[in-house]
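> Just the structure for this:
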Amino acid sequence: MFTGLSAFPLTPTTESGIDDRAYAGLVARLARAGVDSIGALGSTGGYAYLSREQRAQVARVAVDAADGTPVMVGIGALRTAQVLALAEDAQQAGASAVLLAPMTYQPLAEDEVFGLYEDVTRELSVPLCVYDNPGTTHVHFTDELHARIARLPQVASIKIPPVPADPAAARTRVATLRTQIPATVTIGVSGDWTAATGLNAGCDSWYSVVGGLFPDVALALTRAAQRGDTAEAVAASDRLEPLWQLFRQYGSLRVMSAAASHLGLTGEPNLPLPLHGLSPDARHGLITVLTTLGLAS
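Sure, this is the predicted structure:
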């Protein structure tokens, strides 16, 4: 399940709770599209804003709605005890894997990050994906740290930050990391606007935000790269550049939130406070982009 397209949907959330029906609809839509796996409670899924009970609820809904498509559930939290409890909830819900970012308030030393993964993998019965997301967590993984963690039991994949835009530099980045980790551990690219470059550079998977709402276009890009059609993968990404520009300007979560409500797949608002959606002007710009790309319906 750690190759191909892993689609990360929005978790529609209000101050009253999770919109289970809308969320189940988003997940089922991905399963019908044929994504390789579904990432529940990633950053797009707003995991950090939800209680343990809400996260357990989301995990159960996702596994049920996925109807056999593997579901990876985010278990990141500030304290190791909380992560262990969330891991148990995810496994009880039937998750096929878990995704762990080392959340921080106090800065973490490398040994503390390693200790977190060591403690968690010791208790796991499902595979784990390491979530390397320095822009959000402020934890900067070295390749040496990745190498230590990748040799722990149950570690199956690493979700890396965006690769360099230059294809040669991207190939070097992926190849360098590959030499540090076991052959059994896959590398997945994030940062959607670099997905084609990352896949063409040798990444095994794309951990995708846009795939969580527009799986067909994400699958087309992924399958092109998988069959070695590097030019088509790049062309597919280039066609989406107006959307990537909005991701970089406003953040992919807010863009996907507005797109989901525009498509009638969720209500409005669908983000937990204090997060706000796009401004009216930005929303108008998004709708124009979606219409131009043929994604507005």
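
> Going by C-alpha atoms from here, please, whenever you check contacts or count neighbours.
Fine.

> Which parts of the stretch 151-297 of the chain are helices?
Secondary structure of the stretch 151-297 of the chain (DSSP state H, counting those that start in this stretch): helices located at 167-180, 195-200, 215-226, 230-239, 241-250, 252-262, 280-292.

> want to put them side by side, so please do this one too:
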Amino acid sequence: MFSGLAAFPLTPLKNDEVDEHAFIGLLKRLVEAKVNAIGVLGSTGNYAYLSREERKRVAEIAVQHANTTPVMVGISALNLRDVLVNAQDAQAAGASAVLLAPMSYQPLTENEVFKLYEAVTATLSVPLCVYDNPGTTHFTFSDELHGRIAQLPQVRSIKIPGVPKDPQAAVERVDRLRALIPDHVSIGVSGDACAAHGLNAGCEVWYSVIGGLYPEIAQSITTAALNREPQEALRLSQQLTPMWELFARHGGSLRVVATAAEIQGLADSPCLPRPLSALAGKEKEALAVLLDNLGLA
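All right, here's what the predicted structure looks like:
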């Protein structure tokens, strides 16, 4: 499951509760598109805003409606106790893998992060993906730390931030990390604007936000890159440049993706956990026009 397209859908809310009907609808789109894996309770999945019971229910729904598509469930939390409980819930729900970011209110040291992964992997019966997302966790992994963690049992993939857009620099970045980790640990790229660059540079999987809502275009980019058609992958990604620019303008992909889901009737408005809010007014109208122009509506 740690190759190809791993699509991360929104966890839509309604009246401050998980909108199970809308969530199931998003899952069905991914199954029909035949994505390689589904990732729930990542950053786009609003995991940090949900209770244990809500997260447990999201995992259960995802596994139930994914058919044969592997499901990776986010287990990140502020303290180890809750991470371990979330891991137990994910495994009990039938998750094929778990995703863990080093969340913390206080800045973490490298040794603290290593001990987090050491403690969690010692309890797991399913693979783990290391979630390297400094934009939300404010922790920056060194390649050497990735190398140490990748030796732990059950670690099977690393979800890295976007790579440089310069092709040679991207290859060098991926190669530096690859030299420090075992062959059985895949390298996956996130940061949708850089995904084609990462896949072209040797990443084996795209952990995709846009793929969680529009899996077909994400699948096309992934297929082109993995089929060694780098220019086609870049061409398809460049068509989405206005979307990537919106992501950057609004502090990440979540607000834009949530608004797109609302525009297309895939989620009711508002669908984000308060105090977060989707785009409104002229910004929402502009996104509706953009979706139509891109052929996504």
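
> just the helices of the stretch 151-297 of the first structure: most buried one?
helix 195-200 (a mean of 28; mean count of other C-alpha atoms under 10 Å).

> Contacts made by that helix with the rest, please.
For helix 195-200 of the first structure, contacts defined as C-alpha atoms under 8 Å, 6 or more residues apart in numbering pick out 162-163, 165-167, 170-171, 174, 189, 205-206, 221-222, 225-226, 228, 230, 233-234, 237.

> what's the answer for stretch 131-139 of the second structure, then?
Stretch 131-139 of the second structure has contacts (C-alpha under 8 Å, 6+ apart) with 99-104, 107-108, 140-141, 158-161.

> can you redo the helices of the stretch 151-297 of the first structure as JSON lines with distance to Leu124 of the first structure?
Putting those into JSON lines (distance: least, C-alpha to C-alpha, whole Å) gives the following:
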{"stretch": "helix 167-180", "distance to Leu124 of the first structure": "23"}
{"stretch": "helix 195-200", "distance to Leu124 of the first structure": "29"}
{"stretch": "helix 215-226", "distance to Leu124 of the first structure": "30"}
{"stretch": "helix 230-239", "distance to Leu124 of the first structure": "36"}
{"stretch": "helix 241-250", "distance to Leu124 of the first structure": "34"}
{"stretch": "helix 252-262", "distance to Leu124 of the first structure": "29"}
{"stretch": "helix 280-292", "distance to Leu124 of the first structure": "41"}
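
> Quick check: which of the ones you listed is nearest to Leu128 of the first structure?
Leu128 of the first structure lies closest, by C-alpha to C-alpha, to one member of the helices of the stretch 151-297 of the first structure: helix 167-180, at 17.5 Å.

> once aligned to the second structure, how far is the closest one on average?
Compared with the second structure after the fit, helix 167-180 of the first structure shows a mean deviation of 0.4 Å (mean C-alpha distance after the TM-score superposition for the first structure).

> Run through who's touching that helix.
Outside helix 167-180 of the first structure, the residues within contact range by C-alpha under 8 Å, 6+ apart are 143-144, 146-147, 163-164, 187, 197-198, 200-203.

> Correct me if wrong: Val40 of the second structure contacts Val71.
Yes. Between Val40 of the second structure and Val71 there is a contact at 7.3 Å, judged by C-alpha atoms under 8 Å.

> Quick check on the two: which one has the bigger neighbour count.
Taking other C-alpha atoms under 10 Å, Val40 of the second structure and Val71 do not tie; Val40 has more neighbours (31 against 28).

> For the more buried one, which residues are in contact?
Neighbouring residues of Val40 of the second structure by C-alpha under 8 Å, 6+ apart: Phe8, Pro9, Leu10, Thr11, Val58, Ala59, Ala62, Val71, Met72, Val73, Gly74.

> and what of Thr11 of the second structure?
Contact partners of Thr11 of the second structure, counting by C-alpha under 8 Å, 6+ apart, are Val18, Asp19, Phe23, Val40, Leu41, Thr44, Gly45, Asn46, Val58.

> Looking at those, spot the one nearest Ala260 of the second structure.
Using C-alpha to C-alpha, Thr44 comes nearest to Ala260 of the second structure of these, at 12.9 Å.

> The closest one in helix, strand or coil?
At Thr44 of the second structure, secondary structure determined by DSSP: H, G, I helix; E, B strand; the rest coil is coil.

> what about it, neighbour count?
The burial count for Thr44 of the second structure: 25, using other C-alpha under 10 Å.

> My guess is Gly211 of the second structure contacts Gln219. True?
Yes. Counting by C-alpha under 8 Å, Gly211 of the second structure touches Gln219, with 7.4 Å between them.
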